[in-house]
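**Student:** no sequence on hand, only this structure:
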């Protein structure tokens, strides 16, 4: 078997860290458990990450960046701003099922919000989401898809807030299968320009 490159090993460690952090939480998780899960020794983890916190921050950053990248990729498939929002909703509904560990880890990170590094990563992720949606809403207003009287900055926060709401219900296992679809249908009906 070929030896892993440093970048390949780092990816394995991040995947292991996501699993362990999601199962335990940041404070309870041990670097030894991450190493065991990755089938390496603790010194190998520290070779790639200077500390547990450094690894945790990198994992959080990666999760936020991947979410944004997935949204950017799906909206590139349509020219219509309304369809772009619908594609983001569809993608998010897929993501909460496929990336449950990452979602759980992101929610757990809020309990670490007093740490300025964690706060910055979470805030950056949310602000990027707000801006992406705000731009789509403004584009849709300019093209006549959305009502002229909406505030795109406020509506973007409301839209992203719905994701947080749906995610908490999903993680708590109190979410009906069609709840998210109904919620976003209701949201979109409120902003779409009357024909």
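**Tutor:** That came in fine, so what should we check first? Computed from a predicted model, the values in this text were never measured in an experiment.
**Student:** going forward, measure contacts and count neighbours with C-alpha atoms only.
**Tutor:** Will do.
**Student:** report the buried residues of stretch 101-112.
**Tutor:** Neighbour counts over stretch 101-112 (16 or more other C-alpha atoms under 10 Å) mark 101-109 as buried.
**Student:** which strands or helices does the helix or strand hosting residue 185 pack on?
**Tutor:** Taking DSSP states H and E as the definition, residue 185 sits inside helix 179-191. Under the contact definition 3 or more C-alpha pairs under 8 Å, 6 or more residues apart in numbering; DSSP states H and E, helix 179-191 sits against helix 152-172.
**Student:** just to revisit the earlier point, of the buried residues of stretch 101-112, closest to residue 178?
**Tutor:** Checking the buried residues of stretch 101-112 against residue 178 by C-alpha to C-alpha gives residue 103 as the nearest, at 19.3 Å.
**Student:** and the closest one, how far is that from residue 39?
**Tutor:** Relative to residue 39, residue 103 is positioned 24 Å away (C-alpha to C-alpha, to the nearest Å).
**Student:** what about residue 91, distance to residue 54?
**Tutor:** With distances taken as C-alpha to C-alpha, residue 91 is found 29 Å from residue 54.
**Student:** can you give me how far the helix or strand containing residue 12 is from the chain middle?
**Tutor:** In the assignment (DSSP H and E), residue 12 maps to helix 6-24. On the basis of C-alpha atoms, centre = their mean, to the nearest Å, helix 6-24 sits 17 Å off its chain's mean C-alpha point.
**Student:** comparison target below:
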């Protein structure tokens, strides 16, 4: 077993656990399997995380931070509110290779685990994401770039609902989901409905 600084070991355990949970499921994964996959002993795991559930919650919280960082980086350099909305609509972190692995953990937390603490961690992320989207939409509404027919809170929920649904189906490998026979994608439709098109038809 290679000795690592505590912070580095903790990140390694989070990475290994996320891969293990996404492959076999939270409920079926054991700390013995995790220790073997990480190349450590079980006491090393418990030195960093009090239980498997604490580890799972830590993965959710880290994934939430990484998702928000992804959005912030994606919006960097875009001053125009309409362009910022286009980037938000056109870039779903759930369908990137890194994002898919992160969100598989979220989906397990929602569908497999009946635990208040785990659900609270997921709910906290969704609440933060909703607030973030609402702020961006409010900015666009204030500059008349997004319709005011509906509240920013409601539009933000629509984006979350569509994003989660699209991400789930993408993770399942459903062919051609989210597009019509001509190849127009649901993201293009949302962009057009919210801020119009950069180009004339």
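**Tutor:** Everything's here; your move. Worth saying up front: this structure is predicted, and the values here are computed from it rather than measured.
**Student:** TM value for the aligned chains?
**Tutor:** Once the chains are overlaid, their TM-score stands at 0.90 when taken by TM-score structural alignment, normalised by the length of the first structure; 194 aligned residues with a C-alpha RMSD of 2.4 Å.
**Student:** returning to what we had before: quick one: the helix holding residue 185 of the first structure to helix 152-172, angle?
**Tutor:** Going by axes from the mean of the first three to the mean of the last three C-alpha atoms, to 10 degrees, helix 179-191 of the first structure is angled at 170 degrees with respect to helix 152-172.
**Student:** just give me how far helix 179-191 of the first structure sits from the chain centre.
**Tutor:** 20 Å.
**Student:** over to stretch 66-85 of the first structure?
**Tutor:** Distance of stretch 66-85 of the first structure from the chain centroid (C-alpha atoms, centre = their mean) equals 14 Å.
**Student:** buried residues of it, list them for me.
**Tutor:** Buried positions in stretch 66-85 of the first structure, judged by neighbour count with 16+ other C-alpha under 10 Å: 67-68, 71, 74-75, 81-82, 84-85.
**Student:** need the residues that contact that stretch.
**Tutor:** Contacts with stretch 66-85 of the first structure, where a contact means C-alpha atoms under 8 Å, 6 or more residues apart in numbering, come from 87-88, 91, 125, 128-129, 133, 136-137, 139-140, 145-146.
**Student:** straight-line length of that stretch, end to end?
**Tutor:** Using C-alpha to C-alpha, the end-to-end distance of stretch 66-85 of the first structure comes to 18 Å.
**Student:** circling back: and which of the contacts of stretch 66-85 of the first structure is nearest to residue 171 of the first structure?
**Tutor:** Closest to residue 171 of the first structure out of the contacts of stretch 66-85 of the first structure is residue 91 (17.0 Å), distances taken as C-alpha to C-alpha.
**Student:** which residues are in contact with that closest one?
**Tutor:** Taking C-alpha under 8 Å, 6+ apart, we find residue 91 of the first structure in contact with 70-71, 74.
**Student:** show me what the longest helix along the second structure is packed against.
**Tutor:** If each helix of the second structure is counted by residues according to DSSP state H, the longest one is helix 116-142. Counting contacts by 3+ C-alpha pairs under 8 Å, 6+ apart, helix 116-142 of the second structure is packed against helix 52-75, helix 81-90, helix 97-111, helix 152-172.
**Student:** next one: the third one to chain centre, how far?
**Tutor:** Using C-alpha atoms, centre = their mean, we find the averaged C-alpha position of helix 97-111 of the second structure to lie 7 Å away from the chain's own average C-alpha position.
**Student:** show me which positions of the helix holding residue 12 of the first structure end up buried.
**Tutor:** Within helix 6-24 of the first structure, the residues scored as buried using 16+ other C-alpha under 10 Å are 9-10, 12-22.
**Student:** just checking, next helix/strand downstream of that helix?
**Tutor:** Once the chain leaves helix 6-24 of the first structure, the next helix or strand it forms, by DSSP H and E, is helix 31-38.
**Student:** how big's the offset between that following helix and the second structure?
**Tutor:** Taken over the aligned residues, the distance from helix 31-38 of the first structure to the second structure averages 0.9 Å (mean C-alpha distance after the TM-score superposition for the first structure).
**Student:** over which residues of the second structure does the very next helix or strand once past that helix lie when aligned?
**Tutor:** Later in the chain than helix 31-38 of the first structure, the nearest helix or strand by DSSP H and E is helix 42-48. Taken onto the second structure by TM-score structural alignment, helix 42-48 of the first structure occupies residues 42-48 there.
**Student:** against residue 74 of the first structure, how distant is the counterpart of residue 30 of the second structure in the first structure?
**Tutor:** In the first structure, the residue equivalent to residue 30 of the second structure is residue 30, according to TM-score structural alignment. Going from residue 30 of the first structure to residue 74 of the first structure by C-alpha to C-alpha gives 36 Å.
**Student:** related to what we said a few turns ago, show me the contacts for the match of residue 30 of the second structure.
**Tutor:** residue 52.
**Student:** give the buried residues for the helix holding residue 185 of the first structure.
**Tutor:** Using 16+ other C-alpha under 10 Å as the test for burial, helix 179-191 of the first structure gives 180, 184, 188, 191.
**Student:** alright, that wraps it up for me.
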